[in-house]
Structure formats: structure tokens, C-alpha cells
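> A predicted structure for the sequence below; I have some questions about it.
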Amino acid sequence: MIIPADFPAWAALLTAVLMLTGAGLTLIGAVGLLRLRNFYARVHAPTLGTTLGVGCVLLASILYFSVLQSRPVVHEVLIAIFVTITTPVSLMLLVSAAMRRDWSEGDPSVPAPRE
């Protein structure tokens, strides 16, 4: 990232903190994907890491380009809306498909479907 000479220090610092926080949250989600034992626990960690991590990165992007262009830049809000909606929906669809598969295979570790 190239920072112009007239870019305020407070904005550069806040942008850097938000970027590092977003990267850290995404990393925690990726580590959770590797460390957790079963599928149902594994899908939860990356979903949270993705949603929160991308949110911090998008906030950093909004701040950086708004200060750089001296006007509000909110194109990233659309990205945030789409990520916030699609990530949990994909989690629910994956878990639903896995539960149906486990029910059809007779896996005793998965609770029986409600009638």
C-alpha cells in the first residue's frame, strides 16, 4: 500500500490496525478449520473468521479511500452486505446437506430429525 505524503498519521494508523485485526481474525478462522475435530465444528470457525475479518478489512478500505479522496467512499458497503448475507447462508446449506447425509447413513452421533 502506497501512502501519500499528505495522508494523516491517525488515518494510516487506524487503517493499519483494522487491516491487521481483519487478517488476524481470518487467520484464527483458518486455524479453527484445521484444529477442530468434526465437520460441524469446522464450518463454524471459518464462517466467523470470514465475516468479521472481511468486515475489518472493508472498514479499513472505506477509511483509507475516504480520507484519500476527501469524500465518503461507500462502495465497500455492498461487498460487506453480500458477505454478511452469503456466508451464513452457505454455512446453513452445508450443514443441512451434511446432516441429511449423516441421517441417511444412520450416523448415531448426529441427533435424529424432528418430526
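Happy to help now that I have it.
> Please count neighbours and contacts with C-alpha atoms only from this point.
OK.
> how about the helices of this structure, start to end?
Ranges of helices within the chain are 9-35, 39-42, 44-69, 75-105, based on DSSP state H.
> Deepest-packed of these, please.
Most buried of the helices of the chain, by mean neighbour count (mean count of other C-alpha atoms under 10 Å): helix 44-69, with a mean of 20.
> what angle separates that one from helix 75-105?
170 degrees (axes from the mean of the first three to the mean of the last three C-alpha atoms, to 10 degrees).
> Remind me what helix 44-69 packs against, helices and strands.
helix 9-35, helix 75-105 (3 or more C-alpha pairs under 8 Å, 6 or more residues apart in numbering; DSSP states H and E).
> What is the first one packed up against?
Helices and strands touching helix 9-35, by 3+ C-alpha pairs under 8 Å, 6+ apart, are helix 39-42, helix 44-69.
> then this one, side by side with the first:
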Amino acid sequence: MTLELIGTIAVAICLFIGAIFTLVGAIGLLKFNDSLTRLHAPTKVGTMGVGALLLASMIHSYTFADGSMHELLIMAFLFVTAPISANFMAKVNLHRRTCETPPPPPRDRTWSTLDAPGGHEDLVDVIAAERHGEETAG
């Protein structure tokens, strides 16, 4: 087996895996009911699909040409930014109350930013009161 044949087989496998992951992500985006569950399909499965497609492009460029680092940079940027953008989209949905809000936290009314006190000074007072309660209890 030559290097070109191994490279071609590896490219075909990566393309197939990338296409399956991307297809599953697209189907999930269409089939899920609300926006938070729809968010999981393109950010998780779709990211892996695009990563496999970029890996196929990298293998092809190093097998049949001089090689390229562009795909590696695109993949790194994709894997870094996809979770961050998913987090921001989820926060927007929580703030707009377009989805079911999470259950209340056990002992804290200032969880995330859903039920924040009136201002920064109130937040400092709440934290100081909680610390004072822990000191007197312990």
C-alpha cells in the first residue's frame, strides 16, 4: 500500500464520519422542540462533523500537496468559540424566559443573574449576611 492510497482511505473515512455527524446535527436542529434543546445539536454534533471534514482536508493537503495549516487554525478556532457562543445563546434564552427556567438553587437567591438583587450594594450585603451566618453557625 502506498502513502497515497492510505491517505485516500483516511480522507474517505473522515469525510464519511464528518458527513454523518453534520447530518445528525442538522436533523437534531430541525426535530428538537425548544431553543435550548435545539442548541445542543449544532454545537456538539455539528462541531465534531465540521472538525472531521477539516481533518479530511488536512490529510488530503498533506498527502497530495505541500500541506496547509489553515485547517488546523480553523479547527482550533471552531472548538474554542462553539462552547462560548452556545453559553451566550443559552443565557439569552434564560433571560428572555423563552424556556423553562432552571429549578431554584438550594440556599442562594442570586444564582446566575436570574434573581439578582437591586444593585451591587445589595449583592454585597447579601454575601456579607451569608458569610456572617456561616461564621455564627460554625
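Right, received. Where do you want to start? It should be emphasised that the depicted structure is a prediction, and the values quoted were computed from it without experimental measurement.
> if we can go back for a sec, figure out which of the helices of structure 1 is closest to residue 114 of structure 1.
With C-alpha to C-alpha, the closest approach to residue 114 of structure 1 among those belongs to helix 75-105: 11.6 Å.
> other SSEs contacting the closest one?
Short answer (3+ C-alpha pairs under 8 Å, 6+ apart): helix 75-105 of structure 1 packs on helix 44-69.
> give me every residue that touches residue 6 of structure 1.
Going by C-alpha atoms under 8 Å, 6 or more residues apart in numbering, residue 6 of structure 1 touches no other residue.
> Which residue, neighbours along the chain excluded, lies closest to the residue positioned nearest the centre of structure 2?
Closest to where the C-alpha atoms of structure 2 average out (C-alpha atoms, centre = their mean) is residue 83, at 2.7 Å. Spatial nearest neighbour of residue 83 of structure 2, chain neighbours left out: residue 43 (6.9 Å); criterion: C-alpha to C-alpha, 6 or more residues apart in numbering.
> What lines up with that neighbour in structure 1?
Counting by TM-score structural alignment, residue 43 of structure 2 corresponds to residue 47 in structure 1.
> my read: its match touches residue 88, true?
Yes - the pair residue 47 of structure 1 / residue 88 is scored as a contact, 6.8 Å apart, by C-alpha atoms under 8 Å.
> Please produce CSV containing the helices and strands packed on helix 44-69 of structure 1, extended by distance to residue 62 of structure 1.
Shown next, in CSV, are these (distance: least, C-alpha to C-alpha, whole Å):
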stretch, distance to residue 62 of structure 1
helix 9-35, 9
helix 75-105, 7
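> To which residue of structure 1 is the residue nearest to the centre of structure 2 aligned?
That one, residue 83 of structure 2, aligns with residue 88 by TM-score structural alignment.
> Quickly note the distance from its match to residue 46 of structure 1.
In this view, residue 88 of structure 1 and residue 46 of structure 1 are 10 Å apart by C-alpha to C-alpha, to the nearest Å.
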